[in-house]
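> Sequence first, then the predicted structure, then my questions.
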Amino acid sequence: MGRKSFFMSLEEEITLRQFGQDILTDEVLLQRFAQFSDNDRHIHLMDLYFLVASEKPLDSDLEPAITASSLPDTDVTAIALRTHGLQRGLNHLANLSEKGYENGYKLLLYVFKMAYQRHFAQEKDHATKWQYQDLSRPGMMQEIRDRQQTLAEEVYQHPGFRNEFLCIAKLHHAEQVARQTHPALTPASGNEPTVFITYDEMITNGIRHFEEQERYSRPAWLLFNALRKAIIIQYRIDDDQARRALWDVVERHMQEQYQTSLFD
């Protein structure tokens, strides 16, 4: 299962939706983004990409987003979106080099804002999901956190789900151990002596790494998906709430059983 890219933390989603409601400025988000490592910036960029996709942006959101972001017309992400259209152009983000992460993130923030504000205007007066409620209301942030924490605790304590969670934690821990024992090939930093490997070794290592990932990640994903469906029915909640509760419970079991994190 790996690091939960494509499903951001509750705190991060709250801040992004506050930006969408003009409660926070882009400066706050960009300053935080700049502090991440290149790997974490790519992960957060892709997390935002999937959040944008969930808001179903329109091609008509593109030009206002580019204007609001104040990015130059020569920016590679703006060019890609204009050239290929919003839906296809967003896929370009997965292939950005490190130099393009910050501008790509900024432009994506404004594409999100355009799409989100359209839905927020439609939903805010009768919203049942916190995502479209007034996030400036005093106490609202704590209410969201408390509801999620209460749900995660109930799921953790449910005896009918415990064995499945323990199994997911065990599979993920085994994947971590395998990854540490047989790490994937990574580029040299430039300080180590050059070591050449044959094509056969490259292929063999690649296949072995893939097989080890599949050995643990696929059954973990199947269990996770089955639990997600069961919890949605059990607690009458939406998919977003269920996934967050599941991640929180798996993380808790990882820490208790193996003294490690789901994201190590």
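Sure, I can see it.
> contacts, neighbours, all on C-alpha from now
Will do.
> Which residues does stretch 230-250 contact?
9-10, 148-149, 151-153, 155-156, 165-166, 168-169, 224, 227-228, 262 (CA atoms under 8 Å, 6 or more residues apart in numbering).
> now, which of these lie within helices?
Those of the contacts of stretch 230-250 mapping onto helices are 10, 148-149, 151-153, 155-156, 165-166, 168-169, 224, 227-228, per DSSP state H.
> number of nearby residues for residue 106?
Residue 106 has 23 neighbours, counted by other CA atoms under 10 Å.
> Identify the residues contacting it.
26, 30, 69.
> most neighbours, which of these?
Result: residue 69 is most packed of the contacts of residue 106 (other CA under 10 Å), 17 neighbours.
> Return the distance of residue 239 relative to residue 73.
Between residue 239 and residue 73 the computed distance is 38 Å (CA to CA, to the nearest Å).
> likewise residue 159?
Distance from residue 159 to residue 73, by CA to CA: 57 Å.
> Comparing those two, which shows the higher neighbour count?
In terms of neighbours (other CA under 10 Å), residue 73 is the more surrounded of residue 159 and residue 73; the figures are 12 against 9.
> Tell me how far the residue lying closest to that one once chain neighbours are set aside lies from residue 91.
Using CA to CA, 6 or more residues apart in numbering and skipping residues adjacent in sequence, the residue nearest residue 73 is residue 79, 7.0 Å away. As judged by CA to CA, residue 79 and residue 91 stand 13 Å apart.
> Next one for the comparison:
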Amino acid sequence: MSIEEQIKIIQFGQGICPEAELLEQLDQLDESEKGKQVFDLYVFVSRLKPADADIGQAIADADIGPDYSPCISPKSGTRKVWRKMFSEHPEKDYMFLLRLFKIDYQRRYALNKDNATNWQYRDLSNRETVEAILKQYENLVEEVYQNPSFRSEFVCIAKLWHERSMQPPTQIRQDHYTYLTYDELLTESIKLLGNLQIHPISMLCHSIEQALSIKYGLDHGLANRLTLEVIDRHMRETYNSSIYK
């Protein structure tokens, strides 16, 4: 999720951006892009660790039917988080996640709206505030990109990512399943573990995210997004490609 998309979601949480606008944007995407959009929101919301009691309320607020199976749900007294693979109803998933986010965010906003150190609780109805946030983020990307302490790691990840992207795509068997079966999930996981680039990329990204979190006081989500932005810049400038393609 880009910084612009996150601002839009938080504006929705503050009651500034109407839900209809976000749903209309989702509706304009193809099925693959819809799935990515829903999953990005799923990751964003799940990191907030919303209360289990909010889940039923979000389903009721979204008016998506009593038979809807949420992609974030409580189980056995603890939160059970899982990803719906190839969902047949991405609009319902997206609407549910929006409502769940809004319930959780408004609770946090009431407690933190005077906290000027966290941009997520600033008044995002102010255009100058939004522009300042975007500029600050742009400057942070530039600073990290130019920082020699991280450069060798980013160059290495970009090289590994490029080499991986040059490999022939894996042919995925198509059948009637809406979700991956357990055996299919296990098989695909083993393939990923055997990939020569996946493990070092994951290890290096995790290391950099930890370092950025400590150095700049970032939460996990922002450190992850910042890492991907800088990797993508190296990819574009060195290989004329992108991690988002």
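Happy to help now that I have it. The structure presented is a predicted model; accordingly, all values stated were derived computationally and were not measured.
> Number of residues surrounding residue 199 of structure 1?
So residue 199 of structure 1, with other CA under 10 Å, has 9 neighbours.
> what residues are up against it?
By CA under 8 Å, 6+ apart, residue 199 of structure 1 has no neighbours at all.
> Next up, the contacts around the aligned partner of residue 126 of structure 1 in structure 2.
Alignment note: residue 126 of structure 1 maps to residue 115 in structure 2; criterion TM-score structural alignment. Contact analysis of residue 115 of structure 2 by CA under 8 Å, 6+ apart lists 121-122.
> helix, strand or coil for residue 249 of structure 1?
helix (DSSP: H, G, I helix; E, B strand; the rest coil).
> Quick check: the equivalent of it over in structure 2 vs residue 105 of structure 2, distance?
Residue 249 of structure 1 maps onto residue 230 in structure 2 when the alignment is built from TM-score structural alignment. Using CA to CA, residue 230 of structure 2 is found at 28 Å from residue 105 of structure 2.
> Just confirm the match of residue 126 of structure 1 is within a helix.
No. Residue 115 of structure 2: not assigned to a helix; according to three-state DSSP it is coil.
> From residue 122 of structure 2, how far off is it?
From residue 115 of structure 2 to residue 122 of structure 2 the distance is 8 Å (CA to CA).
> What segments of structure 1 are strands?
Under the criterion DSSP state E, structure 1 carries no strands.
> in it, which spans are helices?
Under DSSP H, structure 1 gives helices at 10-20, 26-34, 38-54, 62-69, 76-84, 86-89, 101-123, 140-157, 162-181, 199-235, 239-258.
> Pick the most buried one from those.
Of all the helices of structure 1, helix 101-123 carries the top mean neighbour count, a mean of 21, counting by mean count of other CA atoms under 10 Å.
> Compare that helix with structure 2 and give me the mean distance after superposition.
Here the mean offset of helix 101-123 of structure 1 against structure 2 after fitting is 0.9 Å, by mean CA distance after the TM-score superposition for structure 1.
> With adjacent residues omitted, what lies nearest to the most centrally placed residue in structure 2?
Central residue of structure 2 (CA atoms, centre = their mean): residue 40, 3.5 Å from the mean position. Distances taken as CA to CA, 6+ apart place residue 1 nearest to residue 40 of structure 2, at 5.7 Å, with adjacent residues excluded.
> measure the one you found to residue 192 of structure 2 for me?
23 Å.
> Stretch 42-52 of structure 2 maps to which residues in structure 1?
So stretch 42-52 of structure 2 is aligned with residues 49-59, judged by TM-score structural alignment.
> can you give me the end-to-end distance of the matching stretch?
15 Å.
> Contacts made by it with the rest, please.
6-7, 85-87, 90, 93, 108, 111-112, 114-116, 119.
> Residue 182 of structure 1: which of the residues you listed is nearest?
residue 6 (25.3 Å; CA to CA).
> wouldn't residue 154 of structure 2 be in contact with residue 234 here?
Yes. Under the criterion of CA atoms under 8 Å, residue 154 of structure 2 makes contact with residue 234 at 7.4 Å.
> follow-up on the earlier one: among the helices of structure 1, which comes closest to residue 188 of structure 1?
Nearest to residue 188 of structure 1 among the helices of structure 1 is helix 199-235; the distance by CA to CA comes to 14.8 Å.
> Before I go, just wanted to say thanks for your time.
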